[in-house]
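1. this one's structure only:
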């Protein structure tokens, strides 16, 4: 049981996943700070609400009160998600895809020069033709 757990933990993809989660969490904190400190106030200035998190929509209720919808928080969460996705794509995914394409092109270029190996049937046919071209053999 311990041996199986050890094999599971030492697998490359588990360690890669753990590193990705840690880097993703740290990177998300950076993006959140950027969105909260720069993008939200910028959008707040454009929509004249001061700060995006204070942007609310008040709707009158049937009982005479009001119900408040926090539109700014929702838009802020959407902007956070899109910013993280955009940055992860351009910083991690796109360069990795480019690198994989280059590696595949290098591997393909080396294989394109080599002729494909003949099949077993083609080899047997060549042997037969060589034996026939040598002429009749003496049998004892």
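-> Done, it's in. Just so it is clear, the model here is predicted, and its values are computed rather than measured. Numbering: from 1, shown residues only.

2. switch to C-alpha atoms for all contacts and neighbour counts from now on
-> Noted.

3. now the strands for this structure?
-> Assigned by DSSP state E, the strands in the chain fall at 57-60, 66-69.

4. Structure two is appended below for comparative analysis:
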């Protein structure tokens, strides 16, 4: 039972997903705070915020000015990239290195891990054999 649990936990997808969810949730608050306290003021140096404090491009519409909130888009992009970079370099990359070392220690090469696909000629032979077996031919 413990061996099965160990295999389940060491399966790459499970660990990658769990790490991404936990670290992403925890790190998002930090990134959002950094973006709103550092990046937004830098953007405000270039664009003047409207009366609501929204930074973006203002266009005069039928019922008055409308501001497209570019600061929210920039916040989301920076937050996503920061979380993705941290999760990759702190967790995913080291886990991949550990997997490669374990495979090398076990004597498994990357070519051994990939399934061998049939060649084009083998596929054509299989198709020919299936067509010969088809009734009514």
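-> Yes, it's here. Since the structure is predicted, the reported quantities are computational estimates derived from the model, not experimental observations.

5. if we can go back for a sec, let me have the strands of structure 1 in a markdown table, extended by mean neighbour count.
-> Formatted as a markdown table, the strands of structure 1 follow (neighbours: other CA atoms under 10 Å):
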| stretch | mean neighbour count |
| --- | --- |
| strand 57-60 | 12 |
| strand 66-69 | 12 |
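
6. Residue 127 of structure 1: which of the ones you listed is closest?
-> strand 66-69 (84.0 Å; CA to CA).

7. Just give me the mean distance for the closest one relative to structure 2.
-> In this overlay with structure 2, the average offset of strand 66-69 of structure 1 from its partner residues is 1.5 Å by mean CA distance after the TM-score superposition for structure 1.

8. Which elements pack onto the top helix by length along structure 2?
-> Longest among the helix segments of structure 2 by residue count, using DSSP state H, is helix 12-34. On a contact count with 3 or more CA pairs under 8 Å, 6 or more residues apart in numbering; DSSP states H and E, helix 12-34 of structure 2 meets helix 70-87.

9. May I see the buried residues of the helix it packs on?
-> For helix 70-87 of structure 2, burial by neighbour count (16 or more other CA atoms under 10 Å) applies to 71-72, 75, 78-79, 82-84, 87.

10. Out of these, the closest to residue 9 of structure 2 would be?
-> Looking across the buried residues of helix 70-87 of structure 2 and measuring by CA to CA, the closest to residue 9 of structure 2 is residue 87, at 17.9 Å.

11. Who's the closest spatial neighbour of the closest one, skipping the chain neighbours?
-> Counting by CA to CA, 6 or more residues apart in numbering, residue 87 of structure 2 lies nearest to residue 20, which is 6.1 Å off, once chain neighbours are set aside.

12. if I look at the one you found, how far off is residue 65 of structure 2?
-> 40 Å (CA to CA, to the nearest Å).

13. about what we covered before: can you add distance to residue 11 of structure 1 and give the strands of structure 1 back as CSV?
-> Listed next are those as CSV, based on distance: least, CA to CA, whole Å:
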stretch, distance to residue 11 of structure 1
strand 57-60, 51
strand 66-69, 47
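
14. Of the ones you listed, which is nearest residue 28 of structure 1?
-> Of the strands of structure 1, nearest to residue 28 of structure 1 by CA to CA is strand 66-69, at 25.7 Å.

15. neighbours around residue 40 of structure 2, how many?
-> The local packing of residue 40 of structure 2 (other CA atoms under 10 Å) involves 19 other residues.
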